[in-house]
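Participant: Here is my input; please provide its structure:
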Amino acid sequence: MLDYRQTAVDWAHDPTDIIVLPVGALEQHGSHLPLDTDTTIANYAARIIAEHFQAALLPALPIATSFEHSGYRGTFSLRPETLMAIIRDLSREAEEQAFRIMIVVNGHGGNFSLAPVIRDINRQDRPLKILLAALSAPLPDIFATRSTGAMDMHSGEVETSIMMHVTGRDYPAPPSGGRQGILEQPDLNTFGIGWLNDQGVPGHPELASREKGAAALDIIFRHEIARLQARITMLRQNPRYHH
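Facilitator: Next comes the predicted model:
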């Protein structure tokens, strides 16, 4: 695979036509996880995906759309229109460099604007097509890695466990980590994370472990790599959006 630490000569001589773009976020994750948690996880996942497909890896977008975390100092957001424009610009650059498939690895569930801009680019039937890999997809098997059936939306058991595994560090949970609201993720269009939990942690980080993080990532990678492989095969056979 290629990555951004190699030279332009390396990139010029590599025949891959697949490129991977991680998209993270810069937002509060309570008192126990760093602001760049989503970017850290997106980078980790994108590298594994790039290695699997022998693709080129771009550096992560470290700031995206985190309006649901407004009110917490340290959280920064792009407008959805800005994020969409960045995807348009980078996909055009990739297309001009003979890449034909871009995999966008989304590490933040609040980056809702990625899906419509990807759909709009794909429907134009340009030479490059974009696939979206969503690390926060609600896979049923991941629920089995949790100790509770309660909501675990943000900075909770699963996300904290994944960070423990990815970074090799422990993250002591905040005392109020277990207090939760009762809303679902789509409700974040109406209510912010601070409405759910004033500590910014609607979940159970006190139940996290490195073993759970490894198990959750194994499920995510098995699902996403198989799904991406199937879609890449379909695009190789017929890349057109329309019939």
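Participant: Please make it C-alpha for all contacts and neighbour counts, starting now.
Facilitator: Will do.
Participant: Spatially central, which residue of this structure would that be?
Facilitator: The centroid of the chain falls nearest to Gly107 when counting by CA atoms, centre = their mean (1.7 Å).
Participant: What residues does that residue make contact with?
Facilitator: By CA atoms under 8 Å, 6 or more residues apart in numbering, the contact list for Gly107 reads 22-25, 38-39, 41-42, 134-136.
Participant: Going by contacts, tell me the helices and strands next to the longest helix along the chain.
Facilitator: Ordering each helix of the chain by length in residues (DSSP state H) puts helix 210-237 first. Counting contacts by 3 or more CA pairs under 8 Å, 6 or more residues apart in numbering; DSSP states H and E, helix 210-237 is packed against strand 129-134, helix 140-143, helix 157-167.
Participant: and the longest one with helix 210-237, angle?
Facilitator: In this structure, helix 157-167 runs at an angle of 90 degrees to helix 210-237, with axes from the mean of the first three to the mean of the last three CA atoms, to 10 degrees as the basis.
Participant: buried residues in helix 157-167?
Facilitator: Within helix 157-167, the residues that qualify as buried by neighbour count (16 or more other CA atoms under 10 Å) are 157-166.
Participant: And this one, please, so the two structures can be compared:
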Amino acid sequence: MKTDLLTMTRDEVQRRVQENPVAILPLGATEQHGHHLPIGVDVYLAEGLARRVAEKMNALLLPSLPFGYSWVWRDIPGTVSLEQHRVEEIIKDVAKSVRRYGIKKLVLINGHDANNASMKYATRELMDELDLEIVYLFYPGMEQIHETLCESETWHGMIHACEFETSLMLALKPELVNMEKAVAEYPTKPPLYGKSTISLGELSKSGVYGDATKATKEKGEKLLRYFEQEILSLLK
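Facilitator: Predicted coordinates:
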């Protein structure tokens, strides 16, 4: 049964909404992920996970949002960054649009950390504006599963082009991963990082935060299964 909205006719969409008024919106970003991964990592991961959940739930899979708030990488070729409040407004516009033809639950599945604030505040505002249930998720249970499956430490709790994301890409889009260029880098964290305009783009030479060399397809597949089950459990 089809789940991808873009491949369906208006009649198929109408029937699906009548049967199960749930839509899933993957949120990504267009930004650098080191020299071994493509620019679209956050889009591919959010969409890949969202597709698995949509198929299990018989839900509508909306087109992925390919742009997010990527200010820290704004000077690196390939980056396309939206302002934070604009990401929030896009989420709200999508919610208002799908609600008009009967969607009663909207699930946001995010692949880009900086989108979390936009999801949070858009959802709060929509609660006062729409009769629509909204759930927003960013790798639920990530800390626990990272400790279980990953060999390397995170860079101060952050994931970016590391063992975690590289493993997921090896499971979903292995043809786009060049492990010969994978590196490990843990930049020094300045005392004013997070309290000033010092950005990630200024700290890492490779664009990697963590150890991408320890990534494997097997780890990625286990991570995908874990997050799929976590999301399905939360939504039930």
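Participant: picking that back up, which one is the residue nearest to the centre of the first structure nearest to, not counting chain neighbours?
Facilitator: The spatially closest residue to Gly107 of the first structure, leaving aside those adjacent along the chain, is Ala42, at 4.5 Å (CA to CA, 6 or more residues apart in numbering).
Participant: where exactly do the strands run in the first structure?
Facilitator: For the first structure, the strands defined by DSSP state E occupy 2-3, 18-23, 56-57, 101-106, 129-134.
Participant: re the thing from before, could I get the helices and strands packed on helix 210-237 of the first structure as JSON lines with distance to Ala214 of the first structure?
Facilitator: Listed next are those as JSON lines, based on distance: least, CA to CA, whole Å:
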{"stretch": "strand 129-134", "distance to Ala214 of the first structure": "17"}
{"stretch": "helix 140-143", "distance to Ala214 of the first structure": "11"}
{"stretch": "helix 157-167", "distance to Ala214 of the first structure": "6"}
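Participant: Could you measure from the aligned residue in the first structure for Arg86 of the second structure over to Gly107 of the first structure?
Facilitator: When the first structure is aligned by TM-score structural alignment, Arg86 of the second structure is paired with Thr82. Using CA to CA, to the nearest Å, one obtains 18 Å as the distance from Thr82 of the first structure to Gly107 of the first structure.
Participant: Arg92 of the first structure too?
Facilitator: Taken as CA to CA, the span from Arg92 of the first structure to Gly107 of the first structure is 22 Å.
Participant: what does Gln28 of the first structure give?
Facilitator: As defined by CA to CA, Gln28 of the first structure lies at a distance of 14 Å from Gly107 of the first structure.
Participant: Touching stretch 119-130 of the second structure from outside, list them.
Facilitator: Applying CA under 8 Å, 6+ apart, the external contacts of stretch 119-130 of the second structure come out as 88-89, 91-92, 96, 108, 132-134, 136.
Participant: Now neighbour count too, for those, in CSV please.
Facilitator: Supplementary listing: these in CSV, determined by neighbours: other CA atoms under 10 Å:
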residue, neighbour count
Glu88, 23
Glu89, 15
Ile91, 21
Lys92, 20
Lys96, 17
Leu108, 21
Leu132, 19
Glu133, 16
Ile134, 20
Tyr136, 16
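Participant: re earlier: the longest helix of the first structure to strand 101-106, inter-axis angle?
Facilitator: Between the axis of helix 210-237 of the first structure and that of strand 101-106 there is an angle of 150 degrees, by the same axes, to 10 degrees.
Participant: burial count for the aligned partner of Arg10 of the second structure in the first structure?
Facilitator: Using TM-score structural alignment, the partner of Arg10 of the second structure in the first structure is Ala8. Under the neighbour criterion other CA atoms under 10 Å, Ala8 of the first structure is assigned a count of 9.
Participant: Any figure for the gap between Ala8 of the first structure and Gln124 of the first structure?
Facilitator: Shown here: Ala8 of the first structure relative to Gln124 of the first structure, a distance of 29 Å by CA to CA.
Participant: And for Phe99 of the first structure?
Facilitator: Relative to Gln124 of the first structure, and taking CA to CA, Phe99 of the first structure is found at 16 Å.
Participant: Give me the more crowded residue out of these two.
Facilitator: Here Phe99 of the first structure and Gln124 are set side by side on neighbour count (other CA under 10 Å), and the busier one is Phe99, at 21 against 13.
Participant: what do we get in the second structure for that one?
Facilitator: The equivalent of Phe99 of the first structure in the second structure is Ile103 (alignment by TM-score structural alignment).
Participant: ditto for Met164 of the first structure
Facilitator: Aligned by TM-score structural alignment, Met164 of the first structure pairs with Leu170 of the second structure.
Participant: for Trp155 of the second structure, what are its contacts?
Facilitator: Under the contact definition (CA under 8 Å, 6+ apart), the residues listed for Trp155 of the second structure are 186, 209-210.
Participant: let me fix that: Ser136 of the first structure
Facilitator: Ser136 of the first structure makes contact with 106-109, according to CA under 8 Å, 6+ apart.
Participant: By neighbour count, which of those residues wins?
Facilitator: Asn106 (31 neighbours).
Participant: I figured that residue hits Pro22, correct?
Facilitator: Yes. Under the contact definition of CA atoms under 8 Å, Asn106 of the first structure touches Pro22, with a separation of 6.1 Å.
Participant: of the buried residues of helix 157-167 of the first structure, closest to Glu51 of the first structure?
Facilitator: Distance to Glu51 of the first structure across the buried residues of helix 157-167 of the first structure (CA to CA) is lowest for Val166, with 16.4 Å.
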